[in-house]
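# Pasting a predicted model and its sequence here:
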Amino acid sequence: MTTPHQEELLPATRRALLHRIAVAQSEGRAPSLVAAVVRGGKAVWTGARTSVEGHAPDERVQYRIGSITKTFTAVLVLRLRDEGALDLADPLEKHLPGTGVGGVTVAELLAHGGGLAAETPGPWWERTPGSLRPGLADVLGERPLVLPAGRRFHYSNPGYALLGALVEKLRGAPWEEVLRREVLVPLGLRRTTVRAEAPHAGGWAVHPWADVMLPEPLEDLGVMAPAGQLWSTAGDLARFAAFLVEGDERVLDPESLREMRTPAAPAEAADVASGYAYCLGMEIRHQHGRSLVGHTGSLPGFLACLTISVADDVSAVVLANCTSGPAPFTVAADLVRIVAEAEPRIPAPWQPLREADPAALDLVGQWYWGTSAFVLRLSADGLVSLEPLSGNGRRSRFRPTEDGTWVGLEGYYAGERLKPVRRPDGSLSHLDLGSFVFTRLPYDERAPVPGGVDPEGWRGIG
């Protein structure tokens, strides 16, 4: 199984990838399994094992992707936020009144932090027709909140049904129509659909103690569709993975996608220990010493995973048509590891700034917070980074603003303002970072260090 770009990976790497999915399909007893690896914004390898309807599955064969649908729904919500139609801090009631859970915020719903129940009341929603749940009241039930809002991560499928309804309310159109118009068409995801389109895999349950199978029902999920309805392919999900890293101004810019990939829900102790965190429609897991962001998915008859190592510029997609069997995240993480270790990312060549800003150049060099030494660097992307020279402590990159200050992008200083303070003669006095004063010398007597500096200066014991 090849793609036009497969020759970009070495033969030994391709064989290792094929071996990994062959083991997964064989030991996991999956009727079929298809996978793809993405690097540099394009698929560089696809592979498949066994057959769908008598044909070897390829990057065009559809599988149900389950909860990876949630990432698509989250993209729609972030688009509304970027347009100013809502704020993530808004309570749901502001835009979608009458749900009974209106105090939960949009951000809490995106991050599964709203305290909503994990599943719907009544029959197993994934194996029964959506017509049994015609409205939001049917997916929320009489006790929609099982935990206090905002206190802990608690995965909720009904929460994403609410987000889909929010999109419909603000767009004035069905969720699937908005998704197709605003995401699928611009990104060229022609084989990602709400309902199956040939060629597609059938969903199967494999008997746990015998090598026999049972077909699973392929139900339309109704109002639960935004939580898990979509069908897609290895090829389309490879393109979607590239978008989740690089962005596309027609859909979402890179900064909003960076926000989507940032943990946003209070984690439980067990999640912290396992290296799991939930973001805004995406999951972060730690495996093989690297951070992987994406989403897993499952519906009766199907397993799916899309995962991304941003640092390695490697993504992987794994799709199988069985209710249980191979662990899709483990397989996808192994595919990322194989490529990242066998063919490490080649760094982009160093390039100098096109034009140096004298005011920014004036900031670079060594600074002290009290007696702790820091260095401030200016990089070719126009950002500055403040890092402790010891290697331990708070660090962040900062982007410039029009008023001459700099805004923190991550860590303790995310959103905080770094302000260069100058003397009357224009010379640089110190940096003010959220009331912390950074000086060119430890406790520089020429700078307004809070608490003042002893006039006798530095001295020994005697």
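All right, it came through fine. Just so it is clear, the model here is predicted, and its values are computed rather than measured.
# Going by C-alpha atoms from here, please, whenever you check contacts or count neighbours.
Will do.
# Tell me the buried residues in stretch 374-381?
If you call a residue buried by 16 or more other C-alpha atoms under 10 Å, then stretch 374-381 has these buried ones: 374-378.
# then this one, side by side with the first:
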Amino acid sequence: MTTPQEELLPGTRRALLHRVAVAQSEGRAPSLVAAVVRGGRVVWEGSRTSVDGHGPDGDVQYRIGSITKTFTAVLVMRLRDEGLIDLADPLEKHLPGTGVGEATVAGLLAHTGGLAAESPGPWWERTPGSLRPELADVLGERPVPHPGGRRFHYSNPGYTLLGALVEAVRGVSWEEALRREVLEPLGLDRTSAHPRMPHAGGWAVHPWADAMLPEPLEDLGRMAPAGQLWSTTRDLARFAVFLANGDDRVLSAATVREMRAPAAPSEAPDLAAGSGYGLGLQLQHQDGRLLFGHSGSLPGFLANLTISLADDVAAVALANCTSGLLLGSLGADLVRIVAEAEPRIPEPWKPLQHVEPAVLELVGQWYWGTYGFALRWTADGLLSLAPLARAGRQSRFEPNGDGTWTGLEGYYAGELLTPVRRPDGTVSHLDLGSFVFTRQPYDDETVVPGGVDPEGWRGIG
């Protein structure tokens, strides 16, 4: 009988262990534990340690810091899916009296609400949450340094407000809502607001000496929805599978796909080149692949969750040091090692179950002006529009049941694709958000906005 770790080739397993060992050694981390997920389960685990009296494995808790924000975002999206809130709602509609009520729910999720990055007063990550018992203590006297919706500005108080929003709508604590609505359905029984044995201790490593100092493990109180949680690599591996595929007990596949879509302005100056932010998820283009997930840090701990949907690979890395390790780079490298050494084997091609003549009539070559596109009907029941030559706008479309189709991604996300038919029922052209797609470039038999010159195509003479 084989074990999950034997499903990766020996060379791949060694490359993963080598990368983790180098990160722990050069980053001088007291301990580092990592896991790789493929096919919906853990296929590799590795760890390196020098202190704490235990060999860390996938069941040892570490504090995960801002990965907590993704859990909070899931709770908020559940409220939206149930019709209890709208992402465009101003906070004031559901949580009055904060003084920052003009910020929208979506703006808080994407860090575009204009709120300050940190809570005023003593360093909140190293002091008891009892110092900030009310939202006013979290927000301070200057809670909105930027105009809402104008720029990405990472905000811990913003996620505190989202946690308070969950409490106001649900009528229970953030922790109780999280346990009941997310942790229990997904089987994350080693994820909790407070540490449970076995767990790692938090350490600061001296920058100029190989010496360590214990870090305080504070209860963040009101700030908990921004960074309180403890978890394990095995629990976060299950969470990664959920973020990739959805789970109807928590959120649908369509909603987690929405969370992964860029929501912060593309010119966001606070984001590194090639990166962005969705609704509770960090996004990054690296090594030619799109990665999503979240990083986390609190004094004594670093955490990272990185997922590549196209490669069907996710990586989790947890360490118990305040600084020194670049876990984002480590996570991306673990994904890359598996993706390059063992490329994903495609699912077998399968034909459509049922062929509808009205849809089959739509496929083939179309032109938007002089740009050539191919429209294909795939076995998953979607239409796929892609340029024939150079890079250009492309999207998949899902049927609406009335002959129209709605775009799922890219420029055409949410836009309506409508086949326009002649009196005899044949397809004249496609209307895509007012753009006319014809069978021939500027087809003179089709009504093209602006008209088509009656003399037609010509040369120089």
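Arrived safely. Values in this document were obtained by computation on a predicted structure and should not be read as measured data.
# rewinding a little: restricted to strands, list the buried residues of stretch 374-381 of structure 1.
Judged by DSSP state E, the subset of these located in strands is 374-378.
# can you put the residues you listed in TSV and add distance to Ser32 of structure 1?
Compiled in TSV, these are given as follows (distance: C-alpha to C-alpha, whole Å):
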residue	distance to Ser32 of structure 1
Phe374	54
Val375	53
Leu376	53
Arg377	51
Leu378	50
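# Return the member of the residues you listed nearest to Leu187 of structure 1.
The shortest approach to Leu187 of structure 1 among these belongs to Leu378, at 34.1 Å (C-alpha to C-alpha).
# ok, the residue nearest the centre of structure 1 - contacts?
The C-alpha lying nearest the average C-alpha coordinate of structure 1 belongs to Arg261 (C-alpha atoms, centre = their mean; 3.2 Å). Listed by C-alpha atoms under 8 Å, 6 or more residues apart in numbering, the contact set of Arg261 of structure 1 reads 279-280, 282-284, 293.
# Out of the residues you listed, which sit inside strands?
Mapping the contacts of Arg261 of structure 1 onto strands (DSSP E) picks out 283-284, 293.
# Which one of those sits in the busiest neighbourhood?
If you count neighbours using other C-alpha atoms under 10 Å, the busiest of those is Val293, which has 27 neighbours.
# Please determine how far the spatially closest residue to it that is not a sequence neighbour is located from Trp204 of structure 1.
Closest residue to Val293 of structure 1 in three dimensions, ignoring its sequence neighbours and counting by C-alpha to C-alpha, 6 or more residues apart in numbering: Ile284, at 4.4 Å. From Ile284 of structure 1 across to Trp204 of structure 1, the span is 28 Å (C-alpha to C-alpha, to the nearest Å).
# quick one: the helices in structure 2?
10-27, 67-81, 105-110, 135-139, 156-170, 174-178, 184-186, 224-227, 233-245, 253-260, 327-341, 357-360 (DSSP state H).
# List the buried residues of stretch 256-269 of structure 1.
Of the residues in stretch 256-269 of structure 1, those buried (16+ other C-alpha under 10 Å) are 256-257, 260-267.
# Dump the residues you listed to a markdown table, plus distance to Gly141 of structure 1.
Shown next, in a markdown table, are the buried residues of stretch 256-269 of structure 1 (distance: C-alpha to C-alpha, whole Å):
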| residue | distance to Gly141 of structure 1 |
| --- | --- |
| Ser256 | 33 |
| Leu257 | 33 |
| Met260 | 29 |
| Arg261 | 31 |
| Thr262 | 31 |
| Pro263 | 29 |
| Ala264 | 26 |
| Ala265 | 24 |
| Pro266 | 25 |
| Ala267 | 26 |
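# Distance check, the closest residue in space to Trp377 of structure 2 that isn't next to it in sequence against Leu360 of structure 2.
Among residues not flanking Trp377 of structure 2 along the chain, Leu383 sits closest, at 4.6 Å (C-alpha to C-alpha, 6+ apart). Separation of Leu383 of structure 2 from Leu360 of structure 2 (C-alpha to C-alpha): 10 Å.
# Neighbour count: the two, which is higher?
Looking at Leu383 of structure 2 and Leu360 with other C-alpha under 10 Å, you find the greater number of neighbours at Leu383, namely 23 against 11.
# Now do the contacts for that one.
Taking C-alpha under 8 Å, 6+ apart as the definition of contact, the neighbours of Leu383 of structure 2 are 375-377, 396-398.
# In structure 1, which of the residues you listed still touch?
For both residues aligned by TM-score structural alignment, their matches' C-alpha atoms under 8 Å, a contact is called conserved when the aligned residues also meet in structure 1; among those this holds for 375-377, 396-398.
# now, which of these sits nearest Leu325 of structure 2?
The shortest approach to Leu325 of structure 2 among the kept ones among the contacts of Leu383 of structure 2 belongs to Arg396, at 39.0 Å (C-alpha to C-alpha).
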